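Asks: Quick one: sequence and predicted model below, then my questions.
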Amino acid sequence: MAAAAPPTGKKRRFERSSSQEPPGSGGLDLISGLPDAILGEIISLLPTKYGARTQLVSRRWRPLWRSAPLNLDVYDLSGQERKRVALASKILAEHPGPARRFSLHCFRLRGRHAKLDGWLRSRALADLRELSFSYEVEREAQAQAYPLPPSALRFAPTLVVLYLSSCGFPDEMPPTLHFPRLKQLTLCSVATSEDAIHGVLSRCPALESLLLQGNFGVRRLRINSASLRSFGFYSKSWGFSSASWNGFAGAELQEVVIEDAPCLERLLPLCPNDGVAAIRVIAAPKLEIMGPLSDGISQLHLGTTIFQEMTAVSLTTSMRSVKVLVLDSDGPNLDAVVDFLSCFPWLERLYIASQPFKVIKNTRRYDPLNPIECIQFHLKKVVIRNYGGRRPDVDFAKFFVLNAKALREMELAGLNNCNQKWLANQHRRLQLEKKASQNAQFTFKTTHTSDFSMNKHTHDLSISDPFDRSL
């Protein structure tokens, strides 16, 4: 038998190169060895385009995208609307489901009712866990909110996260409609009614976080929830010229009543100077984080304790559960702050945005014979925004320097450039050498953020203190 011909030079080079690992490959592909279920979860966490591209990685990865839970963000598919619609239709037609997330933001309806309904009824969205939906708003021409498609409610049994914006929520819902797994709910610029929103909340037995942003039709909101842990809200709707969707002119949130919330930990009026007029807390035994509060809230009832525009009218109830308090003060108002400190005897962290537009002459003097419990034993951190180093600012901050015996950290943040001469002068005027707590550390910072409003952590329950920017 004739011997086989030796490989040519080109073939030799190919065999050598194919037997070598590419630079930086690091040896074995350990990720591909994971079970399909785990790889599918990884793919479902990727943005839509990158998840689909995993089919090109290798033969091992090729079938995984279709078997992984679908994560579809329509807006990210393309910068061109027509192409976005075509790609979304193709993906929903080809993917067998189930779905992890479906995001459809700023959808231009323009007669596409059947297209939208077809998408929402697609088998690819079976067992959907997260739904994010909003219409594009034609601000000048559109006087009414387009209604939420009824087919969107078919996901209620499986939803864990729901975000709705710029749409109308139905006033009447089928009696069988429930959201048994829903944990996060956001309603933003939604036209609805008090009966509708109270009905939805009563059908969410697992709800943990609720965010309401500039909705229409709800003036008074009552919270009765055995599971709710975090509640953020503001009433004004920005970006709409008429604020009168569906005849709800001026029907914005004015009063929040926490009637029964045994698990509520965070109460966050996100824009207090342009928000609700009254907050009443009747029963929230685990409330730990509260604020920002300001004189824009004309009535604040904490049990039987009453504040009117940050002035204490009655101090008969103390809330020992509150550990974090945020205040938006019209000037360095020590008198108002001391009343709040008396109301929260176990307070550990205090954040204050002292608005510089008004100078307040503080008349309150601390009486050691009538001590404030949190000042004596618990207050560990104080952050003051808009600190300018003027006499009212110094007197305000010095109260905590000289009296807070458990203080560990105090941050004074303002717009000033903190040069060495200015810092030395502030150290002297604040009498830091006489600090009540020997463990206290003082820092001066330059910041361009003047307040603590519009906090973005309503839904992030993993953060122990949503106002601590060092976390």
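Replies: That came in fine, so what should we check first? Numbering: from 1, shown residues only.

Asks: Every contact and neighbour count from this point should use C-alpha atoms.
Replies: OK.

Asks: isn't D335 right up against R364?
Replies: Yes - with contact defined as C-alpha atoms under 8 Å, D335 counts as touching R364 (5.5 Å).

Asks: of these two, who's got more company?
Replies: Higher neighbour count among D335 and R364: D335, with 18 against 12, using other C-alpha atoms under 10 Å.

Asks: For that one, give its distance to R222.
Replies: Taking C-alpha to C-alpha, to the nearest Å as the measure, D335 and R222 are separated by 31 Å.

Asks: just the strands in the stretch 251-400 of the chain please.
Replies: 255-260, 266-269, 278-281, 289-294, 299-302, 305-308, 311-314, 324-329, 349-354, 381-385 (DSSP state E, counting those that start in this stretch).

Asks: Of these, which is nearest N416?
Replies: N416 sits nearest to strand 381-385 of all these, at 11.4 Å, using C-alpha to C-alpha.

Asks: List the buried residues of the closest one.
Replies: For strand 381-385, the neighbour count (16 or more other C-alpha atoms under 10 Å) marks K381, V382, V383, I384, R385 as buried.

Asks: Redo those as JSON lines? Include distance to F399.
Replies: Formatted as JSON lines, the buried residues of strand 381-385 follow (distance: C-alpha to C-alpha, whole Å):
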{"residue": "K381", "distance to F399": "14"}
{"residue": "V382", "distance to F399": "11"}
{"residue": "V383", "distance to F399": "13"}
{"residue": "I384", "distance to F399": "12"}
{"residue": "R385", "distance to F399": "16"}
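
Asks: And these, which two are furthest apart?
Replies: Farthest pair in the buried residues of strand 381-385 (C-alpha to C-alpha) is K381 and R385. Separation: 13.3 Å.

Asks: Alongside the first one, take a look at this:
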Amino acid sequence: MSVAEELDVVVAPRLERLVLWNEFPYPRRVSHDFRMRVKIGYTPELKMLGYLELGIHVLVIANTVIEDGAKPSHRTMVPTVKVLALKVRFGVRQEAKMLLTFLRCFPRVETLHIMSAESDEPTGKLNSKFMFCQDVVPIECLKSHIKKVVFKNFRGEGSELAFLRFVLERAQLLQTLVVVLADEGGDHASQEEVGNRLKPLIYSTRRASRCTNFVIFVHSGGSAWNFRTASDLSRSDPFDC
């Protein structure tokens, strides 16, 4: 099966959902330097987008390539998107940094899905403590819009915890945080250990949200997301599975 090198959504005035499916999990079956260009043009009704894979997809909005550290402007934003799904290898520094840049491109996201992927390439030592907290430029969707965050395949890594803390400290309207533990092959002891790493985060983080019905759900099972389920138009959120 071939892998597309480019997807250009030039003019799609009625497109509401753009669901991307990678048949060959990166990086096992594609070249390490493979990139797929995803261009979003005139899409005034686009509300749901994902999974954008930071290790594969090069995001282009209008005619602007979104690069690490790019400053947000009206030309580099898609304000109609309400549900955004991103796949990130938190063990790869460049992807972890690019995650924040991508979030700035979608200022009105209300539901954010993050799927954590394993990395099989050396990336050097990561300073997870400062990876996200050094970023001082406000992220509009976190500050004013995000109400629900779903984090799938949580392994308890320092960079994953740092990102969750980053979200909790900035998401002022956050109502629900769902953390799905990675499937460790039925090893309940291992999953319990990973779950325990969340406790300091849950109980010691100074949350920005003052929502009175704020809840955190933690459960096991990995990610059951698949393209067939996501293609069911009766689902209000194609990534909530």
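Replies: Sure, I can see it. Every value quoted in this text rests on a predicted model; they were computed, and no experiment measured them.

Asks: R207 of structure 2 matches what in structure 1?
Replies: Per TM-score structural alignment, the equivalent position to R207 of structure 2 in structure 1 is K435.

Asks: and that match, what does it touch?
Replies: The neighbours of K435 of structure 1, taking C-alpha atoms under 8 Å, 6 or more residues apart in numbering as the test, are V401, L402, N403.

Asks: same thing but at 6 Å, please
Replies: K435 of structure 1 makes contact with V401, L402 under the criterion C-alpha atoms under 6 Å, 6 or more residues apart in numbering.

Asks: gap between it and Y366 of structure 1?
Replies: Distance, K435 of structure 1 to Y366 of structure 1, by C-alpha to C-alpha: 15 Å.

Asks: again with I43 of structure 1
Replies: 60 Å.

Asks: same check, this time on V324 of structure 1
Replies: 22 Å.

Asks: closest to N419 of structure 1 out of the strands of the stretch 251-400 of structure 1?
Replies: Nearest to N419 of structure 1 among the strands of the stretch 251-400 of structure 1 is strand 381-385 (17.9 Å), distances taken as C-alpha to C-alpha.

Asks: which part of structure 2 lines up with the closest one?
Replies: Aligned by TM-score structural alignment, strand 381-385 of structure 1 corresponds to residues 148-152 of structure 2.

Asks: helix/strand/coil for the residue located most distally from the centre of structure 2?
Replies: Of all residues in structure 2, A189 has its C-alpha farthest from the mean position, at 27.2 Å, by C-alpha atoms, centre = their mean. Here A189 of structure 2 is helix, with the state taken from DSSP: H, G, I helix; E, B strand; the rest coil.

Asks: Then the one 3 residues further on?
Replies: Here E192 of structure 2 is helix, with the state taken from three-state DSSP.

Asks: what about it, neighbour count?
Replies: If you count neighbours by other C-alpha under 10 Å, E192 of structure 2 ends up with 12.

Asks: S144 of structure 2 now?
Replies: 17.

Asks: show me where structure 2 has helices.
Replies: For structure 2, helices defined by DSSP state H occupy the ranges 93-104, 128-131, 140-144, 158-168, 188-196, 199-204, 227-230.

Asks: burial of G91 of structure 2, as a residue count?
Replies: As a burial measure, G91 of structure 2 scores 24 neighbours (other C-alpha under 10 Å).

Asks: What sits closest to it if chain neighbours are left out?
Replies: Excluding the flanking residues, the one nearest G91 of structure 2 by C-alpha to C-alpha, 6 or more residues apart in numbering is S119, at 6.1 Å.

Asks: Now do the same for that neighbour: its match in structure 1.
Replies: Counting by TM-score structural alignment, S119 of structure 2 corresponds to F357 in structure 1.

Asks: wait, what's in contact with L198 of structure 2?
Replies: L198 of structure 2 neighbours (C-alpha under 6 Å, 6+ apart): none.

Asks: Now which residue in structure 1 aligns to it?
Replies: Using TM-score structural alignment, L198 of structure 2 sits opposite Q426 in structure 1.

Asks: quick one: D195 of structure 1 from H427 of structure 1, how far?
Replies: To H427 of structure 1, D195 of structure 1 is 56 Å away according to C-alpha to C-alpha.

Asks: Which part of structure 1 matches stretch 11-18 of structure 2?
Replies: So stretch 11-18 of structure 2 sits over residues 260-267 in structure 1, by TM-score structural alignment.

Asks: picking up where we left off before, between I43 and Y366 of structure 1, who's got more neighbours?
Replies: Set side by side, I43 of structure 1 and Y366 show unequal neighbour counts under other C-alpha under 10 Å, the larger going to I43 at 24 against 12.
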